[in-house]
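> Next come a sequence and a model predicted from it.
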Amino acid sequence: MLHIHIKKFNELNTSELYELLKLRSEIFVVEQNCVYQDLDDKDKKALHVIGIRDNIIVAYTRIFGPGDYFKEASIGRVAVDKRYRRFGYGKEIMESSIKGVQEHFNIDTIQLSAQTYLIKFYSSLGFKKVGEEYLEDGIPHIKMIMN
């Protein structure tokens, strides 16, 4: 079972911060073979949605209010440890993130910048494609909106 916690940056302890940054690096830098600056100063504005199983951070997103990243509220840095992907934690962490945006920001319109190979996954959660595909850090993405 996945236990979800939503925390502000200053509520994260050093172990949590280290583990979530390690997970993001494992996925977005190493697994996807993409050299980019993950530490972008936006973590301080974000709410961090952390999925824990057996005392290990196995799923993560960060959420923003309107205007903190995009014009709309947004979800980003969606990550699930590849050893745990078969359990449906991607869907669970996203559903918790959507609920977190709704509860913390009292808003239903949410934007994300989706890697194009995940369009079907995000569509299943209620997001719709907007505009044309674009490259972000050398990886094809598309803007998606839920409202």
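Great, that's in hand. Just so it is clear, the structure is predicted and the values come from calculations on it, not from any experiment.

> rest of the way, CA atoms for contacts and neighbours
Will do.

> Give me the contacts around the top helix by length along the chain.
Ranked by number of residues, the top helix in the chain under DSSP state H is helix 89-105. Contact with helix 89-105 is made by 2, 4, 6, 49-51, 59-65, 73-75, 78-80, 107-108, 110, 125, as judged by C-alpha atoms under 8 Å, 6 or more residues apart in numbering.

> Let me know the next secondary structure element after that helix.
strand 110-115 (DSSP states H and E).

> Touching the next helix or strand after that following strand from outside, list them.
Next helix or strand after strand 110-115 toward the C-terminus (DSSP H and E): helix 119-124. Contacts with helix 119-124, where a contact means C-alpha under 8 Å, 6+ apart, come from 114, 128-129.

> next up, a second structure to put side by side with the first:
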Amino acid sequence: MKRDLSISIKSFDDLSIIELYQILQLRSEVFVVEQDCVYQDIDGKDQKAIHIIAKKNGQIVGYTRCFPAGYYFKEASIGRVVVKESERKFGYGHVIMEASEKAILENFKTNNIKLSAQQYLIKFYQSHGYEPVGEGYLEDGIPHIAMVKS
């Protein structure tokens, strides 16, 4: 793991108010503002997820939320994969993905994972062993494709 990055795994109830605020701020900053996509990020599903949080100097710079098999897909799933734009050059996306996969194995006892990838990130997810399945589709106006790892 990168020395300047700390990873924590928390249930929704274990998140502090400040952490929740920073998570929602980061997701909004990237998914709504940077990607110019108007959609309902606060979807009522965070309460059911485990939250993988990457902090640098006390600030959240990376994040995912993970669900058990049967919640989103028949496989466990990783979603809302995000790294602050100014921090992407440090490889934190790879760190947060590895931590998410480890959290799924430890919490949900499976390596079978499915995610809905933005198509421009296919190579990134392939570097973690995911393969595209099916046809691409639009999700909130952005081209996506399902990818699985088993």
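Now that the structure is in, tell me what you want to look at. The model shown is predicted, which means the values in this text are computed figures rather than measured ones.

> could you measure Ile6 of structure 1 against Glu92 of structure 1, distance?
13 Å (C-alpha to C-alpha, to the nearest Å).

> more crowded one of the two?
The neighbour comparison of Ile6 of structure 1 against Glu92 (other C-alpha atoms under 10 Å) goes to Ile6, with 20 against 16.

> In structure 2, what residue corresponds to that one?
Here Ile6 of structure 1 is matched to Ile9 in structure 2, going by TM-score structural alignment.

> Next: Pro66 of structure 1.
Using TM-score structural alignment, Pro66 of structure 1 pairs with Ala69 in structure 2.

> neighbours around the nearest residue to that match once chain neighbours are set aside, how many?
Ranked by C-alpha to C-alpha, 6 or more residues apart in numbering and with sequence neighbours excluded, the top spatial neighbour of Ala69 of structure 2 is Ala76, at 3.8 Å. Ala76 of structure 2 is flanked by 25 other residues according to other C-alpha under 10 Å.

> which ones are touching Ala76 of structure 2?
Contact partners of Ala76 of structure 2, counting by C-alpha under 8 Å, 6+ apart, are 66-70, 104, 108, 110, 112-114.

> With Ile142 of structure 2 instead?
Gln118.

> That one -> structure 1?
Using TM-score structural alignment, Ile142 of structure 2 pairs with Ile139 in structure 1.

> now the contacts of Ala76 of structure 2 as TSV including distance to Gln22 of structure 2?
Shown next, in TSV, are the contacts of Ala76 of structure 2 (distance: C-alpha to C-alpha, whole Å):
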residue	distance to Gln22 of structure 2
Cys66	18
Phe67	20
Pro68	24
Ala69	27
Gly70	28
Ile104	23
Phe108	26
Thr110	29
Asn112	29
Ile113	26
Lys114	26
